[in-house]
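Trainee: predicted structure and sequence below. I'll ask about it afterward.
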Amino acid sequence: MQYDMTDFSKVLVSENDIGRKLDEMADAIRRDYEGQDLLLVGVLKGAVMVMADLARRMPPQVQMDWMAVSSYGSGTKSSGVVRILKDLDADLTGRHVLIVEDIIDSGVTLSWLLGNLRARGAASVEVAALLRKPKAAVVDVPVKYIGFDIPNDFVVGYGLDYAENYRTLPFVAILDPKVYEG
């Protein structure tokens, strides 16, 4: 597949690197949750790619559910206000929950989500994220499984978008400011 690479300043994480990191994360998750009732909770829309590829590396007994929360509008910065757009179908009582995220930016949304899911009676709630921007953190959020720490740039690909574009890229790249500063 060909891409217009002029839209990107730099490719940060290649498709091969993503696959290798997901293998490592899945191995650790399988070890840590062996014999337990694990529910993967994907955060829509960005985590679709991470969730699908991570879940395929899990035992067939691992279940999945989806939640959509948002602190973004159509721009490149978090608004800081968290809204539930789609809630979970599963009952979390007594279950081990692993939130699967594409990226941790400010931490505001994820901090809110951790508190919300813990209040629902889960046995445990942990986080797996492919990407984290340590310099963007406003709230310190504990992350049990982390793929890559990246710089505080606006990135797209592998589920991450700008105005609903670029999600299907198999890699993560810095979006060139000319694309969104127009």
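Mentor: Right, received. Where do you want to start?

Trainee: can we go C-alpha only for contacts and neighbour counts from here?
Mentor: Fine.

Trainee: tell me how many other residues surround residue 120.
Mentor: By other Cα atoms under 10 Å, 12 other residues sit near residue 120.

Trainee: and here's the other structure:
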Amino acid sequence: MRQDIERILIDRETIARRIRELGREIAEDLAGSIGDDGIMLVPVMTGSITFVADLMRELPLRMRIGLITASSYPGTSTTSQGVTLGGMHLPDSLEGRHVLIIDDILDSGRTIRRVRQEIESRSPQSVRSCVLLRKRLPEAMETPCEFVGFDIENEFVVGYGLDFDDYYRNLPDIGVLREDIIHATGTSR
């Protein structure tokens, strides 16, 4: 798998350091506003699984976890398609709760906007979003997202939960996938 990576974009130590900082930023932002019910984390599966596992350990807050499965990169596609929401493990009502949506990457903005719309339809007190990566694209930069780990260029990245055709999620660093690997599947960027 490592031979398929053009270069490491963000190494595991840098990721860990930034996640600790994000934990502090989120805790400071929510200080005083959350009550006994704490916060509801809503990770967007499957890409955010590694990120949310590490981030939640850095949040000194009482929390519950819900899940939403969403897909916007079917199969070997390297461009975001329409968002499909799959399984949702959320309370019917989020009334009065503070919700933090967590996703791996923000590029087209479609996934975060669609998930946020679904969450807001359940009447939470507040909704915030946190992504590990945000691409420097107009649609990404214009999509509301309160917490961002790293802003990156428009490259196809894998590792640390991010995949290509469901592979590479287990790489501990975030790397740029080699172009020939992408094109070998018959997909274009």
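Mentor: Received it, and whenever you're ready, just let me know what you need. Predicted model, so just to flag it, every value in this text is computed and none were measured.

Trainee: post the TM-score for the overlay when you can.
Mentor: TM-score for the superposed pair, counting by TM-score structural alignment, normalised by the length of structure 1: 0.92. Supporting figures: 178 aligned residues with a Cα RMSD of 1.6 Å.

Trainee: just the buried residues of the longest helix seen in structure 1, please?
Mentor: When structure 1 is parsed with DSSP state H, its longest helix is helix 15-32. Within helix 15-32 of structure 1, the residues that count as buried by 16 or more other Cα atoms under 10 Å are 18, 21-23, 25-26, 29-30.

Trainee: can you add distance to residue 128 of structure 1 and give those back as a markdown table?
Mentor: Output for those, formatted as a markdown table (distance: Cα to Cα, whole Å):
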| residue | distance to residue 128 of structure 1 |
| --- | --- |
| 18 | 14 |
| 21 | 12 |
| 22 | 10 |
| 23 | 13 |
| 25 | 8 |
| 26 | 10 |
| 29 | 9 |
| 30 | 13 |
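
Trainee: in structure 2, which spans are helices?
Mentor: Assigned helices in structure 2, in chain order: 12-30, 49-56, 110-120, 138-141, 179-184 (criterion: DSSP H).

Trainee: out of those helices, which is closest to residue 63 of structure 2?
Mentor: helix 49-56 (8.7 Å; Cα to Cα).

Trainee: pull out the buried positions in that closest one.
Mentor: In helix 49-56 of structure 2, counting by 16+ other Cα under 10 Å, buried: 49-52, 55-56.

Trainee: circling back: quick one: the longest helix of structure 1 to structure 2 mean distance?
Mentor: Following the fit onto structure 2, the mean deviation recorded for helix 15-32 of structure 1 is 0.6 Å by mean Cα distance after the TM-score superposition for structure 1.

Trainee: for that helix, packing partners?
Mentor: Helix 15-32 of structure 1 is packed against helix 48-55, strand 145-149, with contacts defined by 3 or more Cα pairs under 8 Å, 6 or more residues apart in numbering; DSSP states H and E.

Trainee: onto which residues of structure 2 does it map?
Mentor: Mapping helix 15-32 of structure 1 onto structure 2 (TM-score structural alignment) gives residues 12-29.

Trainee: contacts for that stretch, please.
Mentor: Residues outside stretch 12-29 of structure 2 that contact it (Cα atoms under 8 Å, 6 or more residues apart in numbering) are 54-56, 58-61, 147-149, 172-174.

Trainee: just those now: which is nearest residue 88 of structure 2?
Mentor: residue 56 (19.4 Å).

Trainee: stretch 100-114 of structure 1 aligns to what range in structure 2?
Mentor: Stretch 100-114 of structure 1 corresponds to residues 102-116 in structure 2, going by TM-score structural alignment.
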